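This is a predicted model, with the sequence first.
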Amino acid sequence: MPRFAANLTMMFTELPFLDRFGAAAAAGFDAVEYLFPYDFPAEILAERLQAHGLTQALFNLPPGDWAAGDRGLAALPDRAAEFRASIATALAYAEATGAGRVHVMSGLADRNDAGAVRAYREALARLSDAAGGQGREVMIEPINPRDMPGYFLDDFDFAADLIAALDLPNLKLQFDIYHRQILHGDVLTGLRQMMPLIGHVQVASVPERHEPGTGELDDIRVLRELDALGYGGFVGCEYRPATGTVAGLGWLRAFG
């Protein structure tokens, strides 16, 4: 059975953020993820995790100025110093919360720009080295241009080729089923081919990004395939509940 992590950025939004930890545990989750932890002291988050018996599955490095439109820094040559500083911030939070992996957003850049590609490769090498020293993994995730126009990393094959070329033991693919379906389709084939590279999986239905099983893809079949493929990591529930979060958890019964 997959190990599901509630995404507290998108789920349980009926509650203040710090109250979502307890709500996730009460709903049966034993792990959580979210986009960014940096609005709260790391010690407070660690206390919430411990109080509710939750594992921190994943969070993102600081993305730059999100409100101003930044979507990561790794592929931006002129933001390299800021990216280096973000590594220390993220890994301090990972240490406090026990997160075994962090996701690094590439940023908005042209993937045909040699300078952006070089900056991205260098950023991944630097982050992977620093995270590896703590025994942590680094995730990269292709994101579709409908949700995030101009995002540098928008192709699964490019991501897989880059991971193979860099050959860093703790650099892994974050396989988001929602983004894969929109970008390429052929989700099961992608999972089977890329499983050796995958360190984290996320799920949401297509096209509305609601609960699994409510869209065009047979999400339940896909999630069951993870077991057949021997995937032992977390599946992040990065979806927007169509109504209330708890009311929309009926899909979990398929794995009860």
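Done, it's in.

hey, let's count contacts and neighbours off CA atoms from now on
Noted.

Break down the chain into its helices, ranges please.
20-26, 42-51, 80-97, 114-132, 156-166, 177-183, 187-194, 219-228 (DSSP state H).

orientation of the third one relative to helix 114-132 in degrees?
The directions of helix 80-97 and helix 114-132 differ by 30 degrees, with axes from the mean of the first three to the mean of the last three CA atoms, to 10 degrees as the criterion.

how far is helix 80-97 from where the chain is centred?
In terms of CA atoms, centre = their mean, to the nearest Å, the centre of helix 80-97 is set 16 Å apart from its chain centre.

Show me what it is packed against.
helix 42-51, strand 101-103, helix 114-132 (3 or more CA pairs under 8 Å, 6 or more residues apart in numbering; DSSP states H and E).

again, only using 6 Å
Using 3 or more CA pairs under 6 Å, 6 or more residues apart in numbering; DSSP states H and E as the contact test, the elements touching helix 80-97 are helix 42-51.

What about residue 15, how many residues nearby?
Applying other CA atoms under 10 Å, we find 12 residues neighbouring residue 15.

Mean neighbour count and distance to residue 242 added to the helices of the chain, as CSV?
CSV is the format used below for the helices of the chain (neighbours: other CA atoms under 10 Å; distance: least, CA to CA, whole Å):
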stretch, mean neighbour count, distance to residue 242
helix 20-26, 20, 17
helix 42-51, 16, 26
helix 80-97, 18, 30
helix 114-132, 19, 36
helix 156-166, 15, 28
helix 177-183, 22, 16
helix 187-194, 16, 23
helix 219-228, 16, 16
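
Okay, one more to line up with it:
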Amino acid sequence: MPRFAANLSMLYPELDFLDRFEAAARDGFEAVEFLFPYAYPAHELAARLQANGLRQVLFNLPPGQWDDGERGLTALPGREAEFREAVQLALRYADALDCPRLHAMAGLVAPGLRREDMQATYLDNLRWAAEQAARAGRDILIEPINPRDIPGFFLNRQDHAHQVLDAVGAPNLKVQMDLYHCQIVEGDVATKLRRYLPTGRVGHLQIAGVPQRHEPDLGELNHPYLFGVIDELMATGQWDGWIGCEYRPSRGAVPGGTSAGLGWLRAAQAATA
């Protein structure tokens, strides 16, 4: 059965962040992910995980100046030293949280440059990050993100991401395949799941309804069908990972809003039990 992780950066928005761990566990989640842990002491986050019987399965490297619009450092020429510091900080948090995967956001295409001009920096940074992460027993992930949500993002397509993996050649560099972004940019999601998951190079999945990024039972994607595809691949040993629930609850930041919208999860659990 597919395994779902609550994205605490988006779910339970009515609660303070540290209180979202308990809410996720109460709703039956066994794992969590979030964007960034760095505003909190690592020991405090680790205590929340332990107290609620949760596993941390993913978080992002520091992305640069997030509040100023930066969306990652990995592909940015001239920022290599800052990127390396970000990797080291993330690895320290990963050790404290026992988190196996770190997402290195690519960043925005720099003014006056083309993607081709940034590719070498991207590959060199990923090669270095994967080497550091391998020593700690961690994976580095890259995620294609649609240009509607993040205009100018460097990495948009699954095929480009897998070409990057080929170029870097590190076994612990993998793709974070968000089906929401994939549908917006490319479509043909089930075919891509069948193509890429058996390669062993997809380290994590994420879901949300398209186009509004609400619960996965809202919108144009047939998630029950896709969960069936994923379940089939898991049952035949072709994939074994987590699915991050990275969506904005349609009910908004109202008490119990996230929990009230989890009918899709109960249905998925019943269908694959």
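Now that the structure is in, tell me what you want to look at. As the structure is a computational prediction, the values presented were derived from the model and not from experiment.

What would you report as the TM-score here?
The pair, once superposed, lands on a TM-score of 0.98 when counted by TM-score structural alignment, normalised by the length of structure 1; 256 aligned residues with a CA RMSD of 1.1 Å.

quick revisit: closest to residue 145 of structure 1 out of the helices of structure 1?
helix 177-183 (8.2 Å; CA to CA).

average gap between that closest one and structure 2?
Following the fit onto structure 2, the mean deviation recorded for helix 177-183 of structure 1 is 0.3 Å by mean CA distance after the TM-score superposition for structure 1.

which stretch among the helices of structure 1 comes nearest residue 2 of structure 1?
helix 219-228 (6.8 Å).

packing partners for the closest one?
Secondary elements touching helix 219-228 of structure 1 (3+ CA pairs under 6 Å, 6+ apart): none.

redo that, cut-off 8 Å
helix 187-194.

which residues of structure 2 does the helix it packs on align to?
Per the alignment by TM-score structural alignment, helix 187-194 of structure 1 matches residues 189-196 in structure 2.

what would the helices of structure 1 look like in CSV with distance to residue 236 of structure 1?
Output for those, formatted as CSV (distance: least, CA to CA, whole Å):
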stretch, distance to residue 236 of structure 1
helix 20-26, 12
helix 42-51, 16
helix 80-97, 17
helix 114-132, 21
helix 156-166, 18
helix 177-183, 10
helix 187-194, 15
helix 219-228, 11
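
if I line the two up, what does residue 155 of structure 1 land on in structure 2?
So residue 155 of structure 1 corresponds to residue 157, using TM-score structural alignment.

Could you check how many residues crowd around that match?
Residues near residue 157 of structure 2, counting by other CA under 10 Å: 17.

contacting residues for it?
144, 145, 182, 185, 186 (CA atoms under 8 Å, 6 or more residues apart in numbering).

related to what we said a few turns ago, can you tell me which of the helices of structure 1 is nearest to residue 250 of structure 1?
helix 219-228 (11.7 Å).

Could you tell me where that closest one falls in structure 2?
Under TM-score structural alignment, the match for helix 219-228 of structure 1 is residues 223-232.

Identify the residues contacting the matching stretch?
Against stretch 223-232 of structure 2 from outside (CA under 8 Å, 6+ apart): 1, 2, 190, 193, 194, 216, 217, 239, 268, 272.

cool, and stretch 172-188 of structure 1?
103, 137-144, 154-156, 159-160, 163, 191, 197-207, 209, 222, 225.

same thing but at 7 Å, please
Stretch 172-188 of structure 1 has contacts (CA atoms under 7 Å, 6 or more residues apart in numbering) with 138-141, 143-144, 163, 197-206, 222.

before we move on, the earlier item: relative to residue 65 of structure 1, which of the helices of structure 1 is closest?
The nearest among the helices of structure 1, by CA to CA, is helix 80-97 at 11.0 Å.

Give me the contacts around that closest one.
Against helix 80-97 of structure 1 from outside (CA under 7 Å, 6+ apart): 42, 43, 45, 46, 56, 61, 62, 73, 74, 127, 131.

tell me the contacts of the corresponding residue of structure 2 for the last one?
Residue pairing (TM-score structural alignment): residue 131 of structure 1 is matched to residue 133 of structure 2. With CA under 7 Å, 6+ apart as the criterion, the residues that contact residue 133 of structure 2 are 139, 140.

Would you mind measuring from residue 133 of structure 2 to residue 233 of structure 2?
For residue 133 of structure 2, the distance to residue 233 of structure 2 equals 27 Å [CA to CA, to the nearest Å].

got it, and residue 203 of structure 2?
Taken as CA to CA, the span from residue 203 of structure 2 to residue 233 of structure 2 is 14 Å.

Between these two, which has more neighbouring residues?
For residue 203 of structure 2 versus residue 233, neighbours defined as other CA under 10 Å are more numerous around residue 203 (24 against 19).

Could you pull up the contacting residues of that one?
Counted by CA under 7 Å, 6+ apart, residue 203 of structure 2 has contacts 141, 174, 175, 176, 241.

Those in strands, which ones?
Counting by DSSP state E, the part of the contacts of residue 203 of structure 2 found in strands is 141, 174, 175, 176.
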